[in-house]
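**Q** Give me coordinates for this.
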Amino acid sequence: MQQVSSEIMTFKGSHYDLGVETAKWLQTTEILKNREKEWRKRTPRFDIDINETYQIFQTYAPQIWEELRGMQDVLNLPTRQMLLNFAHYRFTDLKDSGCTVYIGDDYLLRNYDYHPATYDGRYLLFQPNDGGLAQIGPTSRITGRMDGMNEAGLVMGYNFMHRKKPKNGFVCYMIGRLVLQYCKDVPEAIQFLKEIPHRSSFSYIVMDKHLNHAIIEVSPRSIEVRYDRTCTNHFKLLTHENRNYTKESKARLHQVLKHTSHGLKPDDAFQLFNDPQYGIYSKLFKSWSGTIHTVLYNPQSLEAWITLGKNDTPRVFNFNDWLNGNEVNLSPLQGAIDTDLTFATH
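**A** The predicted model follows:
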């Protein structure tokens, strides 16, 4: 068991200037040093094409390219190294992971299950002035998002499915960022996910302020949409794409279905996901599947809840208040997780 923390960062301005501030924050952490160690240990199973990556970003996310440029101007890293670490568009290894999602009457609830050494430990509220929608949520691999909500009330989370037969495309955490950056509702998110290139197989779960919701099952080869309220780590429509071992995923899904029902209140639902006794919170950190955070998003009130680790009261952010000029509590998030594995910042 160890105590962990996550920084709270707020920023209003251009993507380039966000990149500058992000790079300054990176320089106060061990993330870059740890990333370099990882690349020395293992050769990336993908290539970097600088010109093609630039063209892809100009097509789908020109503002985020400016964010990368701001980071590079501070970090003074070669372009290839910047793209390797922060662009998240890959040509040609993803570890297995967990994650569980439940969609309530007016909220989306999620456990993010992965390896602590990949966790940024940074929660970001960002309002751009040069295009794209304002967003709130934890960052993933610095420029990406593993879940979050935007100013239009669109909420997004994703669940890993498998890493078989990857293709050229964006990886999950950049795709999550792009959905929040450019989509205002569920139909726009579905259409966007149909258009962009995908590296690997994931389910993207979305909900909007009209309380529409969908689970979009995506592989590099196909995409299907189902309208359901629960998702773990196996496809229900693209079943031919599932990995061989889905027993643990199905067991977690069974626990969600067992304990949830129509009208489940947000407080009760949050406790259900955050308390290990219910079999949804995971302690499998060494298998890349331990619960690092639990989040709940309300797309109508623009409230975002989060807690690190287990059995804790969530920190609640009113995103709408912050967008209207009110301050938020910037003291770091604190929590306890059942492992001695450290975050990427340490």
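**Q** Could you use CA atoms for every contact and neighbour count after this?
**A** Will do.
**Q** Helix, strand, or coil at Q271?
**A** helix (DSSP: H, G, I helix; E, B strand; the rest coil).
**Q** My error: substitute V179 in the last question.
**A** Classified using three-state DSSP, V179 is helix.
**Q** Contacts only, for it.
**A** 156, 189, 192-193 (C-alpha atoms under 8 Å, 6 or more residues apart in numbering).
**Q** Second chain to compare with the first, below:
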Amino acid sequence: MKKVYADVIQFRNTHYDFGYMQGELIKDSILLKNRERQWLVRKPLFRIDKEETEQVFKKLAPNIWEEFIGLQDALKWPIERVLQEFGGYRVNINPSGCSIYVGDDYMIRNYDYHPKTYDGRFVLFQPTDGGFSKLYGSWAGTIHTTAYFPKDLEAWIVLGGDQEPAKFSFSSWLKGEDLSLKTIEGDIDTDIPFAHMERADWFK
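**A** Predicted coordinates:
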């Protein structure tokens, strides 16, 4: 059993500033060091065409492109590297079991990331420029589960299974009241390293 945590990140501003803030948070983190090490083992099976990618994002999700530019500026990386790490490009990996369950008054989302790729973040973002964005070898375990109740404007999150969720008023947060939570903690039955907490050995 391993004690794990997820940081609670709250932000209100433009999409560019949101990207920049995230870049500042992660630029010296173990998460980024672990992501860099994964490319020693995994080889990208894709080619990034910067112009084509920019056109697609600017057409379908222009605010997400602004987040990438903010990340690029904070990390001082070429845009191709930002896109490789955060643009949705993937290498061939075994499928996971993420799932969504929706009813009239709720939505529950399971995040079955592999610990070596889990970023350990629960992010609340209120943009000021419009539009809300946003088996052990393969990992079949749930890392965190969130629940949203739109009628009550309440949200829950829990790390691991069989534990009480952290609950908060999304309505109050939207009105400008910050959450008192800085991290969420839970227990997960694994000895696999979590990318945001400890060094991950990509050769295992």
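**Q** Among the contacts of V179 of the first structure, which one sits closest to A61 of the first structure?
**A** The closest of those to A61 of the first structure turns out to be F192 (C-alpha to C-alpha; 12.0 Å).
**Q** Wait, a helix at that closest one?
**A** Yes - F192 of the first structure: assigned to a helix according to three-state DSSP.
**Q** The second structure: helices as residue ranges?
**A** Along the second structure, the segments classed as helices by DSSP state H run 15-26, 30-41, 50-60, 62-75, 79-86, 170-174.
**Q** what's the most buried one of those helices?
**A** Highest mean neighbour count among the helices of the second structure (mean count of other C-alpha atoms under 10 Å): helix 62-75, with a mean of 21.
**Q** and it with helix 79-86, angle?
**A** Counting by axes from the mean of the first three to the mean of the last three C-alpha atoms, to 10 degrees, helix 62-75 of the second structure lies at 110 degrees to helix 79-86.
**Q** Run through the neighbouring helices and strands of whichever strand in the second structure runs longest.
**A** Criterion DSSP state E: the longest strand present in the second structure is strand 2-13. With contacts taken as 3 or more C-alpha pairs under 8 Å, 6 or more residues apart in numbering; DSSP states H and E, strand 2-13 of the second structure sits against strand 121-127, strand 154-159, strand 183-188.
**Q** Try it again at 6 Å.
**A** Contacts defined by 3 or more C-alpha pairs under 6 Å, 6 or more residues apart in numbering; DSSP states H and E place strand 2-13 of the second structure against strand 121-127, strand 183-188.
**Q** Nearest to V123 of the second structure, out of the helices of the second structure?
**A** Proximity to V123 of the second structure, assessed across the helices of the second structure by C-alpha to C-alpha, is greatest for helix 15-26 (10.1 Å).
**Q** superposed on the first structure, where does the closest one end up, distance-wise?
**A** Following superposition, helix 15-26 of the second structure is found to deviate from the first structure by 0.8 Å on average (mean C-alpha distance after the TM-score superposition for the first structure).
**Q** starting at the chain centroid, how far to that helix?
**A** Offset of helix 15-26 of the second structure from its chain centre (C-alpha atoms, centre = their mean, to the nearest Å): 13 Å.
**Q** Not counting it itself, show me its contacts.
**A** The contact list for helix 15-26 of the second structure (C-alpha atoms under 6 Å, 6 or more residues apart in numbering) reads 63, 66-67, 70-71, 74-75.
**Q** Throw these into JSON lines and include distance to S169 of the second structure, thanks.
**A** Formatted as JSON lines, the contacts of helix 15-26 of the second structure follow (distance: C-alpha to C-alpha, whole Å):
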{"residue": "N63", "distance to S169 of the second structure": "26"}
{"residue": "E66", "distance to S169 of the second structure": "28"}
{"residue": "E67", "distance to S169 of the second structure": "26"}
{"residue": "G70", "distance to S169 of the second structure": "29"}
{"residue": "L71", "distance to S169 of the second structure": "29"}
{"residue": "A74", "distance to S169 of the second structure": "31"}
{"residue": "L75", "distance to S169 of the second structure": "33"}
